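In: Have a look at this prediction, sequence included:
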Amino acid sequence: MLRASIWTTRLAGLGVLGVLIFLHPVAVPGGAATQQAAFAGLFLGEVLLALAEANRLPEPADRIMRPAALMLVIATGCLGATASGDGSYMIIFAITAIQAAVADLGLTLALTVAASGMLASEAGGIVFNQGVGTCLGFPLLLVVGMMLGRSRADYRIRAEQAAALLAQHEQLRAEQRRADVLDERARLAREIHDVLAHSLGALGIQIQMARALITDRGDTAAALTALEAAQRMATEGLVEARRAVHALRSDTLPLHEELARLVPCEIVGEPRPVPPDATVALIRITQESLVNAAKHAPEAEVEVRLAYTDGGVRLVIANDLPVGAAAASPLRTIDGGYGLTGMRERLELLRGTLEAGPVAGRWLVAADLPLPVSVPAQA
């Protein structure tokens, strides 16, 4: 729209100039005919340039026609302006054309086009006995036009580079958003795996055990016990699923604050920002350990200790074992060890480690998680 307005204004100005030239011819001998012929060439060149700007010319013709049209406008504009009178305004179109030549054409073509205008102005100045001001002033105006065209070309190059950088930035942002979506999907997959896969797997084992007790041994009492355990697993799995959904739908607080919401916790060292996935992993370990302590040692006091070190964080959950359990085989979670296995797998994805077992009459769960030197602040 802007380009069309510019060309409409140029053609309108050219029409006004033509009226002045034809209605008020100069008195210099041969000047009127020269200006009228120069105006015809100028008008033809401007029309060809307008068609080229509007992409109305075939591609092979455009490569030849655009330089030729610019040369025609510059040469005829300079020649017609040397005859003085109202035709002197033709130099304005020549200066505009030289700007476009420098901005759009290569250096060789631009210099060739500029040379044609300088030669035309010098020839016209000699023919029409013009002074030094015309013979030197018109070429100087063409040089100024070339400088303006160079500035225009530099501005266009910077604009194109800025547009390319903006497009690259938008592409990087789109890739970053895609990576964030994939990371979120991976986190959801881990949550679903930890909450459902392990629970359903253990539930299937208990049901299979109950079936075997009935069909192979006919032990109804033991089968009922296994079914009761399966029912507890289903209930606990549902509770854990609700916890996972709540965690996914809400932002995580700093790790020590999340732990304080679950259980009294001893904090050692200066609290540091911990990534959300690491926070969720350590919270899950704490929840699993508290549930196991309530099942296996309901009367025992549970101690939770969170230590911030230079290399990361260490979470320790400990509780006294029931009498006689210290020398027994290592305790397992209610689902046959799947809970701690899931937590261990989650920590391995974060390059962490998990240890669980009896130590000096106590059941100890220790999670070590390395942290980078600089961790982005949490929401």
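Out: Thanks, I have it. Numbering: from 1, shown residues only.
In: Only C-alpha atoms from now on, for both contacts and neighbour counts.
Out: Noted.
In: quick one, helices of the stretch 251-379 of the chain?
Out: Ranges of helices within the stretch 251-379 of the chain are 255-262, 276-296, 338-349, based on DSSP state H, counting those that start in this stretch.
In: okay, these in JSON lines with mean neighbour count and distance to residue 19 next?
Out: Converted to JSON lines, these look like this (neighbours: other Cα atoms under 10 Å; distance: least, Cα to Cα, whole Å):
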{"stretch": "helix 255-262", "mean neighbour count": "15", "distance to residue 19": "84"}
{"stretch": "helix 276-296", "mean neighbour count": "19", "distance to residue 19": "77"}
{"stretch": "helix 338-349", "mean neighbour count": "19", "distance to residue 19": "83"}
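In: Ok, which of the ones you listed comes nearest residue 148?
Out: Ranking those by their distance to residue 148 (criterion: Cα to Cα) puts helix 276-296 first, at 56.4 Å.
In: Give me the distance between stretch 91-98 and the centre of its chain.
Out: Put simply, stretch 91-98 sits 44 Å off its chain's centre (Cα atoms, centre = their mean, to the nearest Å).
In: contact partners of that stretch?
Out: The contact list for stretch 91-98, computed with Cα atoms under 8 Å, 6 or more residues apart in numbering, reads 70, 73-78, 80-81, 110, 113-114, 117, 138, 141-142, 145-146, 149.
In: Next one for the comparison:
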Amino acid sequence: MLRTVSWLMRAGAYVFIGLHTFTDPPAGAGAVTLAIVTYALGGLALLWWELTHALGDEAARRAPRMRILLGAAAALSGYASAFPHAGALIGLSLIAVMHLGTELSLPLGWAVAGCTVVALETGVLVAGASRGFAVGYPMLVALVLVAGHNRRAYRIRAEQSAAMLAQSELLRAEQ
């Protein structure tokens, strides 16, 4: 049930990001094309992640191509979100960073978050975004990464508790 609710929330966020981004298209030379490519890449990464998770294909989720796709989606979304009227695209970065921080290795999550912040700050310089944007969005990326790590720790503790309970029940049944 929780998995379904989580999936629905991510799908709803993806649709909301698209509606917010494309009802008032980004401004600047090539910004619309960049937004379309970013949105499509983010959608592909999220769809691939969800399909591999639904199929239980752990090897595919941990494959380098999945990590590269999520990392590229996070960084490109961070860069594109700095352009006027494209700020909602940061949501794709946050979703990807949350996935990497929750499901995969901790150093990888930090590396992708760092690359996302560098791409975001590069976008700020290119697009001439405000100082608040340059400070606020990187803090948001770091906050989401920490939340992902906390979620991961909670999930691991829950799995360990379930395994210990099952082992205890097995020992009790043997006695």
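Out: It's in. Being a predicted model, the structure only gives us computed values, none of them experimental.
In: quick one: TM-score?
Out: With the length set by TM-score structural alignment, normalised by the length of structure 2, the two chains reach a TM-score of 0.85; 175 aligned residues with a Cα RMSD of 2.3 Å.
In: coming back round to it: make a markdown table from the helices of the stretch 251-379 of structure 1 and add distance to residue 5 of structure 1 to it.
Out: Formatted as a markdown table, these follow (distance: least, Cα to Cα, whole Å):
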| stretch | distance to residue 5 of structure 1 |
| --- | --- |
| helix 255-262 | 63 |
| helix 276-296 | 57 |
| helix 338-349 | 63 |
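In: closest to residue 12 of structure 1 out of these?
Out: For the helices of the stretch 251-379 of structure 1, the distance to residue 12 of structure 1 is smallest for helix 276-296, at 66.9 Å, taking Cα to Cα.
In: residues in structure 2 aligned with that closest one?
Out: Against structure 2, there is no aligned range for helix 276-296 of structure 1 (TM-score structural alignment).
In: Taking helix 338-349 as reference, get the angle to that helix.
Out: 160 degrees (axes from the mean of the first three to the mean of the last three Cα atoms, to 10 degrees).
In: show me where structure 2 has helices.
Out: 2-23, 31-54, 58-61, 64-80, 90-103, 106-127, 131-174 (DSSP state H).
In: got a markdown table for these, with mean neighbour count too?
Out: A markdown table is the format used below for these (neighbours: other Cα atoms under 10 Å):
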| stretch | mean neighbour count |
| --- | --- |
| helix 2-23 | 14 |
| helix 31-54 | 18 |
| helix 58-61 | 14 |
| helix 64-80 | 24 |
| helix 90-103 | 25 |
| helix 106-127 | 20 |
| helix 131-174 | 14 |
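In: Which residue in structure 2 aligns with residue 235 of structure 1?
Out: Using TM-score structural alignment, residue 235 of structure 1 lacks an equivalent in structure 2.
In: Could you pull out the buried residues of the helix or strand containing residue 235 of structure 1?
Out: Taking DSSP states H and E as the criterion, residue 235 of structure 1 maps to helix 220-249. Within helix 220-249 of structure 1, the residues that qualify as buried are 223, 226-227, 229-230, 233-234, 237, 240-241, 244, counting by 16 or more other Cα atoms under 10 Å.
In: Throw these into CSV and include distance to residue 58 of structure 1, thanks.
Out: Listed next are the buried residues of helix 220-249 of structure 1 as CSV, based on distance: Cα to Cα, whole Å:
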residue, distance to residue 58 of structure 1
223, 88
226, 85
227, 84
229, 83
230, 80
233, 77
234, 75
237, 72
240, 70
241, 67
244, 65
